[in-house]
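Peer 1: just need the structure, nothing else, for what follows:
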Amino acid sequence: MKIEKRLLHTQFQDWLNQQIARHLEAQAARLGADPATATAKPIQIKAHPADADMVHA
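Peer 2: Sure, this is the predicted structure:
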């Protein structure tokens, strides 16, 4: 059961990351930002093992 819960959590995180990426791309397109000249670096968000409900950037 724990493996299934962790798999579901990982799938949800991946889906949420994709939704956020699509939203940010659409927002950048609306604002006229050129992705080739963008200097923003992607961040990776991880949950701390001891605090599975807490998210740290």
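Peer 1: going by C-alpha atoms from here, please, whenever you check contacts or count neighbours.
Peer 2: Fine.
Peer 1: state which strand of this protein is the longest.
Peer 2: Using DSSP state E, we find that the single longest strand of the chain is strand 51-56.
Peer 1: could you check which helix or strand contains Ala33?
Peer 2: Assessed by DSSP states H and E, Ala33 sits outside every helix and strand.
Peer 1: determine the number of other residues adjacent to it.
Peer 2: Neighbour count for Ala33, taken as other Cα atoms under 10 Å: 12.
Peer 1: now the second one, please; I'll put the structures next to each other:
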Amino acid sequence: MKIEKRLLHSQFQDWLNLQVARHLEAQAAKFRAPSSADRSEPIQIKAHTTDADMVHA
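Peer 2: Model prediction:
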């Protein structure tokens, strides 16, 4: 009986670890840097001297 409980516990831990790994991989995919083909043109920010307290994009 103890061996069966350990086997079941081990199988559950393996399944749970797989679920966590899949979740973390999905989260990491959201934060990966886009490839150079996916990058859009950068925004240029300029401060005008006439209204120095204002920043225009």
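Peer 1: work out the TM-score between the chains.
Peer 2: The TM-score (TM-score structural alignment, normalised by the length of structure 1) is 0.54; 33 aligned residues with a Cα RMSD of 1.1 Å.
Peer 1: pick out the residue nearest the middle of structure 1.
Peer 2: By Cα atoms, centre = their mean, structure 1 has its centre lying nearest to Asn17, at 3.0 Å.
Peer 1: okay, strands next: where are they in structure 2?
Peer 2: 46-47, 55-56.
Peer 1: got JSON lines for these, with mean neighbour count and distance to Ile3 of structure 2 too?
Peer 2: Conversion of the strands of structure 2 to JSON lines gives the following (neighbours: other Cα atoms under 10 Å; distance: least, Cα to Cα, whole Å):
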{"stretch": "strand 46-47", "mean neighbour count": "12", "distance to Ile3 of structure 2": "70"}
{"stretch": "strand 55-56", "mean neighbour count": "10", "distance to Ile3 of structure 2": "69"}
